[in-house]
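In: requesting a structural model of the entry that follows:
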Amino acid sequence: MSESALKGSAQALQVAFDAALVDLDGVAYRGPYAIPTAPAALNGARAAGMRIVYVTNNASREPHEVADHLTSLGIPTGPAEILTAAQAVARLMAADLDPGATVLAVGGKGLRSALVEYGFVLVSSANDEPDAVVQGFVPDISWRDLAEASYAIQGGARFFASNLDMTLPNERGIAPGNGALVGVVISATGVRPTAAGKPLPTMFHLAAASVGSVRPLAIGDRLDTDLKGARAAGMPGLLVLTGVSSARDAVLAPADQRPSYIGEDLRCLEQVHPTPVRVGTVWTVGGASASVDGRTLIVDGDGIDAVRAACAAAWAAADIGIMVDAGSIPDFRVGL
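Out: Here you go, the predicted structure:
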């Protein structure tokens, strides 16, 4: 198998790894509502001895608010178990800017409070000639906010962003994320920000260190942030099919976004994961198998093992320059 191949685990993942670095949107909840299987799965993982840290690119809320939200959903959580992109970008800025630097913050109170904790002085206008602008997601952001940020950057302020997620899943569907709003400021200024959130490795390393983990497992629903970030951090990653990225997306994943494990939802933490086995050109995972004939993906079986077998076959083909025809990927009936 290639280095980026799907892995198996003879132990339940919640036993094989000492900590889970869990994304929130699309993994634990969608908008205000818990993903139905998440509370029992996360509480079960904790009971099995797995330490949990919630790692989110959403910078709009303070850690205690996120913890209260999770607790209200039946997932008892304390603020120390939350790491937000606001905290990560404030730490990054503190390493780059002088103590007491002035900052124009475009974002919610989660971002502002993190900046104050790191000793920055907040200003409200480009006329204050801030040393830096930092942009984080907040749902009621306005044209005036984006314009003020643009004016400050044009005046020489450094530009930072909590994260560059282009989309944000919620209970109604997929909405524009912070990256889409950052794109507006980039269009106006021609300046790209320094970002701190996933898929950069910083948050993963901070989260693992916060609980003293030596065998962390990063868990997410997005290949382009959660799983790409896990690979950048040198950590195994688990893709759950409850959010943005689909089984089809996983089959087509580039090497730097491939997960080490795939599950329908967080219940897979309490399960063993069969190791993909190759015999000739056929990859077998559990009771399912897959192969690539020319550019056609052939899958025998169904369920999550069929997804895993399809990924093993498609990734092995891609590693030798053969990209499967997307039209040959079956409509997998998995996920919530």
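In: could you use CA atoms for every contact and neighbour count after this?
Out: Fine.
In: for the strand or helix carrying Arg231, the distance to its chain's centre please.
Out: Taking DSSP states H and E as the criterion, Arg231 maps to helix 228-232. Relative to its parent chain, helix 228-232 has a centroid offset of 9 Å by CA atoms, centre = their mean, to the nearest Å.
In: also stretch 104-121?
Out: Worked out by CA atoms, centre = their mean, stretch 104-121 lies 22 Å from the chain centre.
In: enumerate the positions of that stretch that are buried.
Out: Within stretch 104-121, the residues that count as buried by 16 or more other CA atoms under 10 Å are 104-115, 119-121.
In: contacts for it, please.
Out: Residues outside stretch 104-121 that contact it (CA atoms under 8 Å, 6 or more residues apart in numbering) are 59-63, 86-87, 90-91, 94, 99-103, 122-126, 130, 132-138, 141, 145-146, 149.
In: how about Ser245, nearest residue that isn't a chain neighbour?
Out: Arg222 (5.2 Å; CA to CA, 6 or more residues apart in numbering).
In: hey, where'd the strands end up in the stretch 1-150 of the chain?
Out: All strands of the stretch 1-150 of the chain, identified by DSSP state E, counting those that start in this stretch, fall at 19-22, 29-30, 33-34, 51-56, 82-84, 102-106, 121-123, 132-135.
In: for the stretch 201-336 of the chain, same thing?
Out: Using DSSP E, counting those that start in this stretch, the strands of the stretch 201-336 of the chain run over residues 216-220, 237-240, 261-263, 277-279, 282-285, 288-293, 296-300.
In: out of the ones you listed, which gets nearest to Asp325?
Out: strand 296-300 (5.7 Å; CA to CA).
In: which parts of this protein are helices?
Out: Remark: helices assigned in the chain by DSSP state H are 13-16, 38-47, 63-72, 85-96, 109-117, 143-154, 178-189, 202-210, 228-232, 247-251, 303-319.
In: out of the ones you listed, nearest to Asp325?
Out: Closest approach to Asp325 among the helices of the chain (CA to CA): helix 303-319, 9.7 Å.
In: second chain to compare with the first, below:
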Amino acid sequence: MSDALLAAYDAVLFDLDGTVYHGSRVIPGAPETVRAAREHGTPVRFVTNNASKAPDEVVAHLTGLGMPAETDEVHTSAQAGVQLLAERLEAGAEVLVVGTRALADEVARAGLKPVRENAESVQAVVQGHSPDNTWAALAEACLAIRAGALWVACNVDATLPSERGLLPGNGSMVAALRTATDVEPLVAGKPQPLLFETAARSAGASRPLVVGDRLDTDIAGAVAAGVDSLVVLSGVATPKQLIEAIPAERGTYLAKDLTALTEPAEDLRIGPRPGWTVTVENQTLTAKGDGDDLDLLRALCHVAWETGVTELGEDTKVQLP
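Out: Next up is the predicted model:
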């Protein structure tokens, strides 16, 4: 275990949707991997952009999937969003909530007043994912934002991984309000670094590792926070997205899923890999060799990021399970 990836860091910050589970379906091996981290003495934190559930609900969900957790190990974008509101508003200020009751309760706990209808006294709008968000709720928020209310989006994930596939996420609803108001919200969750910084601080960590499946939120948030990250292919990220990733969305390591945390760190690092030679020919990436397709992808990403060439040659294909 001494050379395992998790042993190289003083905390592991897990994304949830697409990384630990898909809705009600756990990623195979996730409970055992989280248990291995705990047994090694590495603190774990669960950092989610999904603002629909309170920390105790997240704990109940994780426990039901075989991963017991404590509420202080859970950090949600609802908490981050309300933190931004509390820093900017007077106590008792009215906040129009577009989201679940859990988000409204978080607003109330911060000493602010959650409301569901727009009025002249509304000073801010907070928007988080809820499967019950309606046109009427968006209309109330639209009026408040147009009247000058502060607008905080808990996150801007366009999609939400589920056991059925990708579903519309909070970012899709945020996009509707952005179109209707011509206003940009203040974003609380990933890719802003606040969630990761708060989670790392709660674990007393100075060298945490982020594990996530989305380049534009999990990995971009890790880059913004200045910490290393493991990209997993169990959720949203695809080989094409990885090869074409901009500097702000590039991970440190790459694996099929989070169970790789118990594997040697150097086997997972994105970079040149034994058995594969990747060159640039006629502005395309050409790979020669034999070995693991994940190693091929790690090597392709390395050369693509170094050269800016992202087109694959006709004979270069990445086939992943």
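In: distance of the aligned partner of Val334 of the first structure in the second structure relative to Glu311 of the second structure?
Out: Taking TM-score structural alignment, the alignment pairs Val334 of the first structure with Leu320 from the second structure. Look at Leu320 of the second structure and Glu311 of the second structure: by CA to CA, to the nearest Å, they are 18 Å apart.
In: same question, Thr48 of the second structure
Out: As judged by CA to CA, Thr48 of the second structure and Glu311 of the second structure stand 33 Å apart.
In: more neighbours, these two?
Out: Thr48 (26 against 17; other CA atoms under 10 Å).
In: and that one? What does it align with in the first structure?
Out: Using TM-score structural alignment, Thr48 of the second structure pairs with Thr56 in the first structure.
In: what's the answer for Ala136 of the second structure, then?
Out: Structural correspondence for Ala136 of the second structure with respect to the first structure (TM-score structural alignment): Arg144.
In: try Gly189 of the second structure
Out: So, by TM-score structural alignment, Gly189 of the second structure is matched to Gly197.
In: distance check, the residue lying closest to its match once chain neighbours are set aside against Asp325 of the first structure.
Out: Nearest residue to Gly197 of the first structure, sequence neighbours excluded (CA to CA, 6+ apart): Asn163, at 4.4 Å. To Asp325 of the first structure, Asn163 of the first structure is 32 Å away according to CA to CA.
In: need the contact list for Val185 of the first structure.
Out: 146-147, 149-150, 191.
In: distance to Arg248 of the first structure added to the strands of the stretch 1-150 of the first structure, as TSV?
Out: Formatted as TSV, the strands of the stretch 1-150 of the first structure follow (distance: least, CA to CA, whole Å):
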stretch	distance to Arg248 of the first structure
strand 19-22	22
strand 29-30	21
strand 33-34	24
strand 51-56	24
strand 82-84	29
strand 102-106	36
strand 121-123	44
strand 132-135	32
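In: circling back to that earlier point, quick check, the match of Thr48 of the second structure in contact with Gln87.
Out: No. With contact defined as CA atoms under 8 Å, Thr56 of the first structure does not reach Gln87; the gap is 10.2 Å.
In: measure Thr286 of the second structure to Asp315 of the second structure for me?
Out: Separation of Thr286 of the second structure from Asp315 of the second structure (CA to CA) stands at 7 Å.
In: show me which of the two is the more surrounded one.
Out: The neighbour comparison of Thr286 of the second structure against Asp315 (other CA under 10 Å) goes to Thr286, with 19 against 10.
In: translate the more buried one into the numbering of the first structure.
Out: Match for Thr286 of the second structure (TM-score structural alignment): Ile298.
In: what sits against that match?
Out: Residues counted as contacts of Ile298 of the first structure (CA under 8 Å, 6+ apart) are 290-292, 310, 328-329.
In: and the residues you listed, which are buried?
Out: 290-292, 310, 329.
In: distance of Ala8 of the second structure from Ala37 of the second structure?
Out: Computed with CA to CA, the distance linking Ala8 of the second structure and Ala37 of the second structure is 11 Å.
In: more crowded one of these two?
Out: Ala37 (18 against 15).
In: what's that one aligned with over in the first structure?
Out: With TM-score structural alignment as the criterion, Ala37 of the second structure pairs with Ala45.
In: closest to the centroid, which residue in the first structure?
Out: Note on the first structure: the residue nearest the mean C-alpha position is Asp226, at 2.7 Å, using CA atoms, centre = their mean.
In: that residue is in contact with Lys198, isn't it?
Out: Yes. Using CA under 8 Å, Asp226 of the first structure makes contact with Lys198 at a distance of 6.3 Å.
In: burial measure for Arg144 of the first structure, as a count.
Out: Look at Arg144 of the first structure: counted by other CA under 10 Å, it has 9 neighbours.
In: sorry, wrong one. I was asking about Arg61 of the first structure.
Out: Neighbour count for Arg61 of the first structure, taken as other CA under 10 Å: 20.
In: and Ile243 of the second structure, by the same measure?
Out: Using other CA under 10 Å, Ile243 of the second structure has 23 other residues around it.
In: and it, how far is that from Ala224 of the second structure?
Out: Taking CA to CA, one finds Ile243 of the second structure at 20 Å from Ala224 of the second structure.
In: Gly271 of the second structure too?
Out: 21 Å.
In: neighbour count winner among the two?
Out: Ranked by neighbour count (other CA under 10 Å), Gly271 of the second structure and Ala224 place Gly271 first, with 22 against 18.
In: tell me the contacts of the more buried one?
Out: Gly271 of the second structure neighbours (CA under 8 Å, 6+ apart): 298-299, 301-303.
In: can you put those residues in a markdown table and add distance to Leu160 of the second structure and neighbour count?
Out: What follows is these, written out as a markdown table (distance: CA to CA, whole Å; neighbours: other CA atoms under 10 Å):
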| residue | distance to Leu160 of the second structure | neighbour count |
| --- | --- | --- |
| Arg298 | 26 | 27 |
| Ala299 | 29 | 25 |
| Cys301 | 25 | 30 |
| His302 | 28 | 21 |
| Val303 | 31 | 21 |
